[in-house]
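Enquirer: got a predicted model here, sequence first, then my questions.
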Amino acid sequence: MDILSLFPSNVIALWAVSFGFLAVLYWWKITARKRRHKRKQQQARRVLAKIQTLPAFGYKIAYLRKIDPFTFEELLLEGFESHGFRTIRNKRYTGDGGIDGQVIIGKHRYLIQAKRYRGHIALQHVQEFDTLLKRHNCRGLFCHTGKTGAASKAVSFASERMEIISGQRLIDLLTPGSSFTIATAPQTMMRRTAATRGTNIIVEEADKNTTDSMRVN
């Protein structure tokens, strides 16, 4: 006996319609995510072009602090690509575990964290990113639009894996043809020595910098 004959035709039709609806819904969710990524990438390219027309550093930083956070993530990747580096984009913007993209520089893979700030960056965010890099056993770039306080600099200098990109370096990253570079391994020992010498002063300022932090995203 045919198993389909056990069910009324209207039940079979309902199953078929339900299955078709679920298939369409799944397809829509997958393609919607791709469309969103494409839209943010297009916005990032427009921002990259806009930055080149702004007259001074202050105008550029102020403009970057206002853009959509996901567009800022894509903007950083566009910046790295403009300098000839290969990038790896996330499949989604949320639930990324603190990783906003990746870039391959030389033989090394760098994780990227993108933050828009108006004031000093949060020390906790820098520390958490350093912990993330240790867990993934790779290097990282903490890119932000704010100010880097002494305590945050200390964490970066003492880290064997992390570089902070902000201020003029951030603008250089987003300026095709500029002299943007990433520090390499030989600087590690010098950075750790500098951090050790300044530890006493840096620790005293840690609480102040955390309080002064004004994070936008």
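Expert: Nice, thanks for sending it over. Residues are numbered from 1 along each chain as shown.
Enquirer: for the rest of this, base every contact and every neighbour count on C-alpha atoms.
Expert: Noted.
Enquirer: what about the strands in the chain?
Expert: For the chain, the strands defined by DSSP state E occupy 86-88, 102-105, 108-115, 139-144, 162-165.
Enquirer: out of the ones you listed, the one nearest V126 is which?
Expert: V126 lies closest, by CA to CA, to one member of the strands of the chain: strand 139-144, at 7.5 Å.
Enquirer: and that closest one, what does it pack onto?
Expert: Here strand 139-144 touches strand 108-115, helix 123-136, strand 162-165, going by 3 or more CA pairs under 8 Å, 6 or more residues apart in numbering; DSSP states H and E.
Enquirer: second structure follows, compare the two:
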Amino acid sequence: MDILSFFPSNLIALWAVSFGFLAVLYWWKVTGRKRRHKRKQQQARRVLAKIQTLPGFGYKIAYLRKIDPFTFEELLLEGFESHGFRTIRNKRYTGDGGIDGQVIIGKDRYLIQAKRYGGHIALQHVQEFDKLLKRHNCRGLFCHTGKTGAGSKSVSLSSDRMEIISGQRLIDLLSPGSSFTIATAPQTMMRRTAATRGTNTIVEEADKETTDSMRVN
């Protein structure tokens, strides 16, 4: 006897409709995420082209502070790719654990964190990113549109994993054909030595940086 004969035909039809609905819903969610990524990548390419037409640093950095945060993440990846680096994109924009993308430089894998600020960057964000890099045992780039205070500089300079990209370096990253480089391991060690020598001055300004920070994203 066919097992389906034990179930009413209307119940079987309901199951079929429910299964079909769930399948369509899953397909729409997966493809919708891909469509969103594609749309943000297209926006990032337009922003990258727009930046090249702006007259100076002030106009460019102000423009970057206003763009969509997910577009900013894609913009950074577009910038790295324009300099010949291979990038790795996340499958989603939220729930990424603080990782907004990855870039391969030489033999090293760098995690990227993208932040749009209007004022000083939050010292806590830099410290948390440094801890994240230690957990993943790799290097990282903290890219932002704000101001890097003394405390944040101290964390970056004393870290053998993290480098902050902001100001003119950020603009250079987003300017295809410009001279943009990432510090090598020996250069990182030199930075740590410099940070140790300047610790007393840096600590005095750390509290001011924390209270003055303004996070846009």
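Expert: Yes, it's here. As the structure is a computational prediction, the values presented were derived from the model and not from experiment.
Enquirer: report the TM-score for the pair.
Expert: Scored against sequence alignment, normalised by the length of the first structure, the superposed chains reach a TM-score of 0.99; 217 aligned residues with a CA RMSD of 0.5 Å.
Enquirer: about what we covered before: how about the helices and strands packed on strand 139-144 of the first structure in JSON lines, adding distance to V47 of the first structure and mean neighbour count?
Expert: JSON lines is the format used below for these (distance: least, CA to CA, whole Å; neighbours: other CA atoms under 10 Å):
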{"stretch": "strand 108-115", "distance to V47 of the first structure": "16", "mean neighbour count": "21"}
{"stretch": "helix 123-136", "distance to V47 of the first structure": "26", "mean neighbour count": "16"}
{"stretch": "strand 162-165", "distance to V47 of the first structure": "18", "mean neighbour count": "22"}
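Enquirer: adding distance to T175 of the first structure, write the ones you listed out as JSON lines.
Expert: Output for these, formatted as JSON lines (distance: least, CA to CA, whole Å):
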{"stretch": "strand 108-115", "distance to T175 of the first structure": "17"}
{"stretch": "helix 123-136", "distance to T175 of the first structure": "25"}
{"stretch": "strand 162-165", "distance to T175 of the first structure": "14"}
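Enquirer: picking up where we left off before, output the strands of the first structure as TSV; include the columns distance to D207 of the first structure.
Expert: Below are those laid out as TSV (distance: least, CA to CA, whole Å):
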stretch	distance to D207 of the first structure
strand 86-88	35
strand 102-105	31
strand 108-115	20
strand 139-144	20
strand 162-165	20
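Enquirer: verify the stated contact: G151 of the second structure with I202.
Expert: Yes. G151 of the second structure is in contact with I202 according to CA atoms under 8 Å; the separation is 5.8 Å.
Enquirer: between those two, point out the one with more neighbours.
Expert: G151 (26 against 19; other CA atoms under 10 Å).
Enquirer: list the buried residues in stretch 144-153 of the first structure.
Expert: Of all the residues in stretch 144-153 of the first structure, those buried under the rule 16 or more other CA atoms under 10 Å are 144-153.
Enquirer: what residues does it touch?
Expert: With contact meaning CA atoms under 8 Å, 6 or more residues apart in numbering, stretch 144-153 of the first structure is reached by 61, 64-65, 114-123, 126-127, 164-167, 170, 202-203, 205-206, 209.
Enquirer: could you rerun that using 6 Å?
Expert: Stretch 144-153 of the first structure is touched from outside by 114-121, 123, 166, 202, 206, 209, with contacts defined as CA atoms under 6 Å, 6 or more residues apart in numbering.
Enquirer: which among these gets closest to C138 of the first structure?
Expert: Nearest to C138 of the first structure out of those is A114 (CA to CA; 16.9 Å).
Enquirer: which position in the second structure aligns with that closest one?
Expert: Correspondence of A114 of the first structure to the second structure, assessed by sequence alignment: A114.
Enquirer: give me the number of residues near the closest residue to that match other than its chain neighbours?
Expert: Nearest non-adjacent residue to A114 of the second structure, counting by CA to CA, 6 or more residues apart in numbering: C143, 5.0 Å away. Residues within reach of C143 of the second structure, counting by other CA under 10 Å, total 21.
Enquirer: check G101 of the second structure too.
Expert: For G101 of the second structure, the count of nearby residues is 21 (other CA under 10 Å).
Enquirer: surely it and I112 touch.
Expert: Yes. At 5.2 Å, G101 of the second structure counts as touching I112 under the criterion of CA atoms under 6 Å.
Enquirer: hey, where'd the helices end up in the first structure?
Expert: Assigned by DSSP state H, the first structure shows helices spanning 9-53, 57-64, 69-82, 123-136, 150-158, 167-173, 188-197, 199-212.
Enquirer: among the helices and strands packed on strand 139-144 of the first structure, which comes closest to R192 of the first structure?
Expert: strand 162-165 (11.6 Å).
Enquirer: what sits against the closest residue to E163 of the second structure other than its chain neighbours?
Expert: Closest residue to E163 of the second structure apart from its sequence neighbours, by CA to CA, 6+ apart: L141 at 5.0 Å. For L141 of the second structure, the contacting residues are 112, 162-164, by CA under 6 Å, 6+ apart.
Enquirer: any chance of those residues in CSV, with distance to F180 of the second structure too?
Expert: As requested, the contacts of L141 of the second structure are exported to CSV (distance: CA to CA, whole Å):
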residue, distance to F180 of the second structure
I112, 16
M162, 17
E163, 13
I164, 13
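Enquirer: just give the nearest non-adjacent residue to Y93 of the second structure, would you?
Expert: F70 (6.8 Å).
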